[in-house]
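*Asks:* A predicted structure for the sequence below; I have some questions about it.
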Amino acid sequence: MRLRFSGVCRLCGASLPARTEAIYESGTKTVRCLECPSGTETPPRNPEPAGEQPLPRESGIAGSSARREYERRKAKDEERLRGKWGRLGGLAVALSDERQSTKAWDRGAIGEERLGVVLDALASDGFAVLHDRRIPGTKANIDHIAITPGGIWVIDAKRCKGRPELKIEGGILSPRVEKLLVGRRDCTKLVDGVLKQVDVVRELTGDVPVTGALCFIDADWPLIGGAFRTRGVQVLWPKRLAKALVEQSGDLDVASIRDLVASRFRPA
């Protein structure tokens, strides 16, 4: 089909702009570029012994739960318009703009998908990533969990306009208060959300270092500097995040920690 909205190939991670011809997989509500195989080809007659190859490990699909929620809301909005306008429902759908609350889920899904491509490109024996993982007992999810030899990163992807800044109030005669501003909007609650996710992961992994990160995809970052830390949470952009992950050294067993985290935090 010709895509109505931009997406990311679930197999190779290639960006697929709107109106690109691609394959839509209704079962998972994901897209696949025409160059990638379907995954249904006949396997070789004499495969290598299982013990000689590492078992495949699914990292999950970045932005999948946000994409599903967007499609659900979009379908519900269109159904409401068709019910209201009857025979003119199709025309009403074509002429109506999407509600902002619905668009927000699309924007969020795109941000997670784009960051997922960056993180997947880092995958190696010393780096693992899990996308879109459900927090047990809740409806909330963690966008990305990266495991490096130096520790675990809990990453929240955001698409916000404006420049992220750290505003500090008090500190001498009054308590020090750190606020995260994005285009002069107080977004401190985003830091609170990441800290809660960090605590949940830390409960599972014990002494393994866990770092929280807010990664702003389309923010107005300055040419020099820009990244900062607030209350232990790193605030940065995709390339800077990738650099920080690659540079983190240590002697942790990435594979075993990845399996432990994946067993607790299932795909959303």
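*Replies:* Yep, that arrived.
*Asks:* drop to CA atoms for contacts and neighbour counts, all remaining ones
*Replies:* Noted.
*Asks:* what about the helices in the stretch 151-268 of the chain?
*Replies:* Here the stretch 151-268 of the chain has its helices, by DSSP state H, counting those that start in this stretch, at 188-205, 238-247, 254-264.
*Asks:* Buried residues in the shortest one, which are they?
*Replies:* Of the residues in helix 238-247, those buried under the neighbour-count criterion (16 or more other Cα atoms under 10 Å) are 238, 241-242, 245.
*Asks:* The first one now?
*Replies:* Taking 16+ other Cα under 10 Å as the neighbour-count basis, helix 188-205 is seen to contain the buried residues 191, 194-195, 197-198, 201-202.
*Asks:* before we move on, back to that, ok, so of the buried residues of helix 238-247, who is nearest residue 168?
*Replies:* Using Cα to Cα, residue 241 is the member of the buried residues of helix 238-247 that lies nearest residue 168, at 23.4 Å.
*Asks:* which residues does that closest one contact?
*Replies:* residue 215 (Cα atoms under 8 Å, 6 or more residues apart in numbering).
*Asks:* next one: the one 10 residues further on
*Replies:* Contacts for residue 251 (Cα under 8 Å, 6+ apart) come out as 149-150.
*Asks:* Next one: it relative to residue 220, how far apart?
*Replies:* 36 Å (Cα to Cα, to the nearest Å).
*Asks:* Second structure follows, compare the two:
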Amino acid sequence: MADAQAASCAAGALGEQRTAILLAPLVHAGWEVLHDRAIPGARRANADHVVISPAGRVFLVDSKLWSAKKGTAVVREHDGRLWHGTRDADKAVDSLLFETRLVARALGVPVQPVMAVHNAPVANDGFFVRDVPVVSAERLVTVLVGNDGQRDEAGAWLLAERAKRVLPPYR
């Protein structure tokens, strides 16, 4: 049990590192990207990546590093639930929605959750489960940029400063 939990934590950290690399170019385009942040009101949960667009839109990106066992481990939606191959993975959506509510409350603005999946293929080039977009990690930046709006650099900067204050680095 402890070995499986340690392996899961290591995979999670690797997925977060890979996502951080993918998000890095956004910083040069005026986006604020905060990695591994504590969430007020959540004892053990952390925000993998809080991304604030130049329009002041906030995205909570959850990184998943899931196995691609011989092509049978497709990530998909079925009957309103998230599946990874034959495994019901809907608990990941529950967790992300919980974290999103807490981050939105802490910031006082709407927050859009996004799940970015590494390794395992994602059905239909991405899909929604309970209003959560699930995309392959390779499509993440395209999805974020495509959901930005009209630039509000001053508003985005103020929001980013608030996020840095109320969502400190996770320890």
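*Replies:* Happy to help now that I have it. Just so it is clear, the structure is predicted and the values come from calculations on it, not from any experiment.
*Asks:* Now do the same for residue 126 of structure 1: its match in structure 2.
*Replies:* The alignment partner of residue 126 of structure 1 in structure 2, by TM-score structural alignment, is residue 30.
*Asks:* number of nearby residues for its match?
*Replies:* The number of residues packed near residue 30 of structure 2 is 16, by other Cα atoms under 10 Å.
*Asks:* ok, it touching residue 53?
*Replies:* Yes - Residue 30 of structure 2 is in contact with residue 53 according to Cα atoms under 8 Å; the separation is 7.3 Å.
*Asks:* element containing residue 20 of structure 2?
*Replies:* helix 2-27 (DSSP states H and E).
*Asks:* Go through that helix and flag the buried ones.
*Replies:* Here helix 2-27 of structure 2 shows 11-20, 23, 26 as buried, counting by 16+ other Cα under 10 Å.
*Asks:* returning to that earlier point: so can I have CSV of the buried residues of helix 238-247 of structure 1 showing distance to residue 160 of structure 1?
*Replies:* Formatted as CSV, these follow (distance: Cα to Cα, whole Å):
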residue, distance to residue 160 of structure 1
238, 13
241, 17
242, 19
245, 22
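*Asks:* tell me the two of the residues you listed that are most distant?
*Replies:* 238 and 245 (10.5 Å).
*Asks:* and residue 146 of structure 1, what pairs with it in structure 2?
*Replies:* So, by TM-score structural alignment, residue 146 of structure 1 is matched to residue 51.
*Asks:* List the contacts of its match.
*Replies:* 31-34, 58-61.
*Asks:* what about 10 Å?
*Replies:* 23, 26-27, 31-35, 57-61, 111-112, 144, 160, 163 (Cα atoms under 10 Å, 6 or more residues apart in numbering).
*Asks:* Equivalent analysis for residue 144 of structure 2, please.
*Replies:* 23, 26, 51-53, 57-59, 61, 112, 114.
*Asks:* Show me the residue sitting in the middle of structure 1 in space.
*Replies:* Centroid-nearest residue in structure 1, with Cα atoms, centre = their mean: residue 112, separated by 3.1 Å.
*Asks:* My guess is it contacts residue 141. True?
*Replies:* No - when contacts are counted by Cα atoms under 10 Å, residue 112 of structure 1 is not listed as touching residue 141 (12.0 Å).
*Asks:* which residues in structure 1 form strands?
*Replies:* Applying DSSP state E to structure 1 gives strands spanning 7-8, 15-16, 23-25, 30-32, 128-134, 141-148, 151-158, 164-169, 177-182, 185-186, 210-216, 228-230, 233-236.
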